[in-house]
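Chemist: sequence unavailable; structure follows:
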């Protein structure tokens, strides 16, 4: 039986347990001595990979905190702007000025996305506020500019950390260490499997003794059940569960990214429709004003 290939999606702690188990077995047998340095190096490198993973996890948590802080501040600003605009238009939410900023959404609906479509819309407000003829709105432009810049930086930092984590897991340090670990396990098993043919008294399963076993399903008849075997079976299930949970988190993140992209597209379409509606209203006002002026001039 060859050493099984360890799944790259498995949590690092069970993988390090595999290394530690093999290393102790190598130290306990004279024939294992030549292979000890390889697995000591793998253990040391694995601890470095684990440290890096913890640092990445901390960075992801910190980046998400900055995104949430930026979102809270933009939400507060949206509330301030809503109140200011309603004061200008006498609480008329159908007034073209209010619709220009919030469309047909309630303030709660507008603030619901965590940045995403909300940030896209509020980024466009900067120019509108800067060019506004209303002093109260003009005065808000510098504050929004700062908040949007902070939000953009927070989103960029989060995306950078997330991409770094994907690189770390899919092709980088974590993936490469597991690949080296699997290669070393295969090579070790191949070498030790020859020993029973070269040394009298060694069992045919000699090589298998150096690897943490993953027992078969209970009742499969692959091994006689003992307390130890059932414990190992449970540990194997826990290892698989950890890998599955990691994969689930990755899939959920990919799904969330796709959902945000779709929401962003819909928000931009809605924004365009709102701008078209506002433009049509302004065109009607301009046409009516022109008609009155022409009527007065010809009277």
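Modeler: Perfect, thanks for sending it. From a predicted model like this one, the values you see are computed outputs, not experimental measurements.
Chemist: CA atoms for contacts and neighbours, from now on please.
Modeler: Noted.
Chemist: so which strand or helix has residue 3?
Modeler: If you go by DSSP states H and E, residue 3 is not part of any helix or strand.
Chemist: roughly how far does it sit from residue 279?
Modeler: 70 Å (C-alpha to C-alpha, to the nearest Å).
Chemist: more neighbours: which of the two?
Modeler: Per other C-alpha atoms under 10 Å, whichever of residue 3 and residue 279 has more neighbours is residue 3, with 20 against 14.
Chemist: thought that one was touching residue 191?
Modeler: No: Residue 3 lies out of contact with residue 191 (C-alpha atoms under 8 Å); the separation is 11.5 Å.
Chemist: dump the residue contacts of residue 39.
Modeler: 19, 22, 23 (C-alpha atoms under 8 Å, 6 or more residues apart in numbering).
Chemist: this is the comparison structure:
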């Protein structure tokens, strides 16, 4: 039986022990000596990869915290602006002044997305507030400018952290390390599998003994220890973290597609409105021309 191929999508805490186990078995048997250096190098490299993964997870967590804080600050500002505008228009949410900022959405609906379309809308408010002749609104422009800049920086930091993670996991150091481990395992198994045919006394499954097998057997209460449970929880946490990161990537892709569709719909609506206005103006032009011709 050949050494199984390790799945690079699995948590590092489940992949890393595979190298350590093989290394210890190689050190314990004379035939393993020529291969020890290779697996010592893979183990050292694996520690570096594991450290890098923790750094990347930490960077993504920090970036998400910045996004959430920026989102909360923009929500608070939107609430204050809505109150100020409604005061000016006597709570008329259909007034063009209120619609200019919030369109046909309630404040709750406007706040719902985490940045995204909300940030795009509020970025457009900056100029409107800066050019407003109403002191209560004009005074809000500097604060919104700072909030939008902080939100833009937070989004950029999150996108950078997510891109770093994708490269690391799918083509970068993590993926490359798993590829090297799998290649070394295949070569080692192939070499060791030949020995039972060359040396008397070695069992047919000799090569398999150097590789950590999947633990499918359930641990009984008598065998279960604090240490074993800590290891289990640590592995499950890393697998959960990896799944959550993948879910976040899928959600970001879906949100990007949604924003693109919304942007296209908005442009189509603008085009339709522009065509309506042009048609109305054309009719007015024709009417005025006809009236002037009649007067002449």
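Modeler: Thanks, I have the structure now. On a predicted model such as this, the values are computed, not experimentally measured, just so you know.
Chemist: returning to that earlier point: out of the contacts of residue 39 of the first structure, who's nearest residue 201 of the first structure?
Modeler: Nearest to residue 201 of the first structure among those, counting by C-alpha to C-alpha, is residue 22 at 21.2 Å.
Chemist: so what secondary structure elements neighbour whichever strand or helix holds residue 241 of the second structure?
Modeler: For residue 241 of the second structure, the host element (DSSP H and E) is helix 226-295. Here helix 226-295 of the second structure touches helix 12-27, going by 3 or more C-alpha pairs under 8 Å, 6 or more residues apart in numbering; DSSP states H and E.
Chemist: next SSE after the helix it packs on?
Modeler: Assigned by DSSP H and E, the successor of helix 12-27 of the second structure is helix 33-88.
Chemist: next SSE after that following helix?
Modeler: Per DSSP H and E, the first helix or strand lying C-terminal to helix 33-88 of the second structure is helix 96-102.
Chemist: buried residues in that next one, which are they?
Modeler: 98, 101, 102 (16 or more other C-alpha atoms under 10 Å).
Chemist: OK, contacts around the first one?
Modeler: Under the criterion of C-alpha under 8 Å, 6+ apart, the contact partners of residue 98 of the second structure comprise 82, 85, 86, 89, 92.
Chemist: which non-adjacent residue is nearest the residue most central in space within the second structure?
Modeler: In the second structure, the residue lying closest to the centroid (C-alpha atoms, centre = their mean) is residue 249, at 3.9 Å. Using C-alpha to C-alpha, 6 or more residues apart in numbering and skipping residues adjacent in sequence, the residue nearest residue 249 of the second structure is residue 162, 7.6 Å away.
Chemist: run a quick neighbour tally on the closest residue to residue 6 of the first structure other than its chain neighbours.
Modeler: Nearest non-adjacent residue to residue 6 of the first structure, counting by C-alpha to C-alpha, 6+ apart: residue 182, 6.4 Å away. As a burial measure, residue 182 of the first structure scores 18 neighbours (other C-alpha under 10 Å).
Chemist: helix or strand for residue 182 of the first structure, which one?
Modeler: Counting by DSSP H and E, residue 182 of the first structure is part of helix 173-193.
Chemist: the inter-axis angle of that helix versus helix 12-27?
Modeler: 30 degrees (axes from the mean of the first three to the mean of the last three C-alpha atoms, to 10 degrees).
Chemist: quick one: the next helix or strand after helix 173-193 of the first structure aligns where in the second structure?
Modeler: Downstream of helix 173-193 of the first structure, the first helix or strand assigned by DSSP H and E is helix 195-198. Aligned by TM-score structural alignment, helix 195-198 of the first structure falls on residues 195-198 of the second structure.
Chemist: give me the contact list for that stretch.
Modeler: 202, 203, 204, 206.
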